[in-house]
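Asker: this is a predicted model, with the sequence first.
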Amino acid sequence: MHKDIATPVRTKEILQKHGFSFKKSLGQNFLIDPNILRNITEYGGLTKATGTIEIGPGIGALTEHLARSSKKVLAFEIDQRLLPILEDTLSPYDNVKVIHQDILKADVRDIVEEEFKDIEDIMVVANLPYYVTTPIIIKLLTERLPLRGIVVMLQKEVADRIGAKPGTKEYGSLSIAIQYYTKAETVMVVPKTVFMPQPNVDSAVIRLTLHKKPIVEVKDEEFFFQVTRASFAQRRKTILNNLTSQLPNGKAMKEEILTTLEQLNIDPTRRGETLSIEEFASLSNALYSIITKE
């Protein structure tokens, strides 16, 4: 058994050996607690039949745990300086492939089809770089990758927004987008003391289990998300005002928007944060017919 990478002593040794310094712009905070990494791996429910995608492997602390539990690991790393370190730290594992690409620009579907040809069960498990957490999750979901689920560590406040319920101040278009595609749960809160360097915020691990099909039926996904984003554009404004000012032709269509809200029994003076995903679905479906037939 190899010594875990994720201890303060071993992490320092590796960084010194390779003369590595942290880049703030890449949101690099490395985990130095093997127990937390074991827990994250367990929440992924990985088996020797699982293909695991990791984003931002750093020096390989989580990667080695994933390698021990999965059939194959694909790790996307944007920082070229980490490639030789990963080659060194992950040398004991022959089932890891490091891909030097920005996950946000990569054609993930193509890479997955190529690398996971014979693999049915695919999971994303990662300690995400905090400055791009949301775009990464949204990309993984909207590209309809063949995933069973996603287990990621991110800022606790983003985790709170992802799992938020209507009527709370954390609830927003992100909560709805995630709920549309997945069942979300926060499985663990992680203190900032287990990172090197220490971030300024606490973290949380969320588990997203993908729905077989989205939980509401919408005529047009893009338009549905446009309506939810518009509804939260200015949180103090009513749903009617937000939709009127944010939707294309909204100002010209104010009467039609008002009538639609009334027909759906949605009080036009309500705020976006009080609407459930079901209400947003029926609202976007009704507006879609009106706005697109212009």
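Answerer: On my side now, so go ahead. Residues are numbered from 1 along each chain as shown.

Asker: CA atoms for contacts and neighbours, from now on please.
Answerer: Noted.

Asker: tell me which residues are up against whatever helix or strand I178 lives in.
Answerer: Using DSSP states H and E, I178 sits in helix 173-181. Outside helix 173-181, the residues that touch it by CA atoms under 8 Å, 6 or more residues apart in numbering are 138, 141, 161-165, 184, 210-211, 213-216, 225, 228-229, 232, 277.

Asker: then this one, side by side with the first:
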Amino acid sequence: MEDTELDVQPVIARREVTNRILKAFHLRADKNLGQNFLVEESVVSRIAAAAELTPQDKVLEIGPGIGTLTQALARTGAQVTCVELDKRLLPVLAETVGSYENVRIVQGDILKTDIPALMGGGPFKVAANLPYYITTPIIMSLLERRLPLERLVVMVQKEVAERMTALPGGRDYGAISVAMQYYTEPRTAFLVKAGSFLPPPKVDSAVLVCRRRPDPPVAVPDEKTFFRIVAAAFSVRRKMLTNSLRHMGGLSGDEVRAWLAAAGIDGTRRAETLSLEEFAALARAYAVR
């Protein structure tokens, strides 16, 4: 390993250090895995700070890459568990962050990982620079599984952050907005320019901070049905609810109108205008129709 011996002390989130690591291991970013390496030290520091970690915390990092964010998380003293899909990066991580006693590196697919077993069953946080092609499936998998997740700090595409934090009436408001706000209190912490990455992606990014709600802010009889209703309402953008909700189990127009009336919602409205509570009212009315 003569050509891969590295000084682990320099901050990885510097362009010259990242370039040196990639060169030493004969690596290039894999576009198929959505790899873009952060090379802006201030951005990495702000992500770690947003996670609000203490030495008593456990934090899960998804897709650590070459250890750029891992290094900053490790320096908080928290117990860091990294799950990396790309086997090529395991020897890199062993070299760059393997000397930290509070870092554990696991190879695997986060969507197939038994996270409670991995994290020891107790509360934990997530901090990650997620692969953009699979951002939403990863986030929703974490939230839908009802894990003891306290806080989620993730780098996503700017437009994805806008959709996840959008409010009713806005052009970005959709099913993912409803889901995120049902499970969490999401906010955009700060924006990140494409030039902060190597190689630079084609879009700007944003760091999303989500505090997990102890309980959903609205009461629904059944979550699966609630989200089926949300999906049906948004299935055809800018259609009146009397039309879009007919996708819920092939209901007739009269049945949909009666359902909307029972929920106290005007059928000429569009899904983009409904609040979380109004979607919950639809779910409650659907359960007793």
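Answerer: That came in fine, so what should we check first? All values derive from a computational prediction rather than experimental measurement.

Asker: report the buried residues of the helix or strand following the helix holding I178 of structure 1.
Answerer: Downstream of helix 173-181 of structure 1, the first helix or strand assigned by DSSP H and E is strand 182-190. Neighbour counts over strand 182-190 of structure 1 (16 or more other CA atoms under 10 Å) mark 182, 184-186, 188-190 as buried.

Asker: okay, stretch 78-93 of structure 1 sits on what stretch of structure 2?
Answerer: Aligned using TM-score structural alignment, stretch 78-93 of structure 1 spans residues 85-100 in structure 2.

Asker: can you give me the end-to-end distance of that stretch?
Answerer: Distance across stretch 85-100 of structure 2, first residue to last, is 21 Å (CA to CA, to the nearest Å).

Asker: and A189 of structure 2, what's its match in structure 1?
Answerer: Structural alignment (TM-score structural alignment) places A189 of structure 2 against V187 in structure 1.

Asker: distance of the corresponding residue of structure 1 for I66 of structure 2 relative to S245 of structure 1?
Answerer: I66 of structure 2 maps onto I59 of structure 1 when the alignment is built from TM-score structural alignment. Note on I59 of structure 1: its distance to S245 of structure 1, by CA to CA, is 47 Å.

Asker: the more surrounded of these two?
Answerer: Between I59 of structure 1 and S245, counting by other CA atoms under 10 Å, I59 is the more crowded of the two (26 against 17).

Asker: helix/strand/coil for the more buried one?
Answerer: In three-state terms, and counting by DSSP: H, G, I helix; E, B strand; the rest coil, I59 of structure 1 is coil.

Asker: I'd guessed it sits against I85; true?
Answerer: Yes. In terms of CA atoms under 8 Å, I59 of structure 1 counts as a neighbour of I85; the distance is 6.2 Å.

Asker: contacts for the single longest helix found in structure 1 next, please.
Answerer: Of all the segments of type helix in structure 1, defined by DSSP state H, the longest one is helix 277-292. Helix 277-292 of structure 1 is contacted by residues 176, 179-180, 216-220, 223-224, 227-228, 249, 256-257, 260-261, 264, 266 when judged by CA under 8 Å, 6+ apart.

Asker: residues of that helix that come out buried?
Answerer: Within helix 277-292 of structure 1, the residues scored as buried using 16+ other CA under 10 Å are 277, 279-288, 291.

Asker: which ones are touching the match of I66 of structure 2?
Answerer: Under the criterion of CA under 8 Å, 6+ apart, the neighbours of I59 of structure 1 are 5, 30, 82, 85-86, 89.
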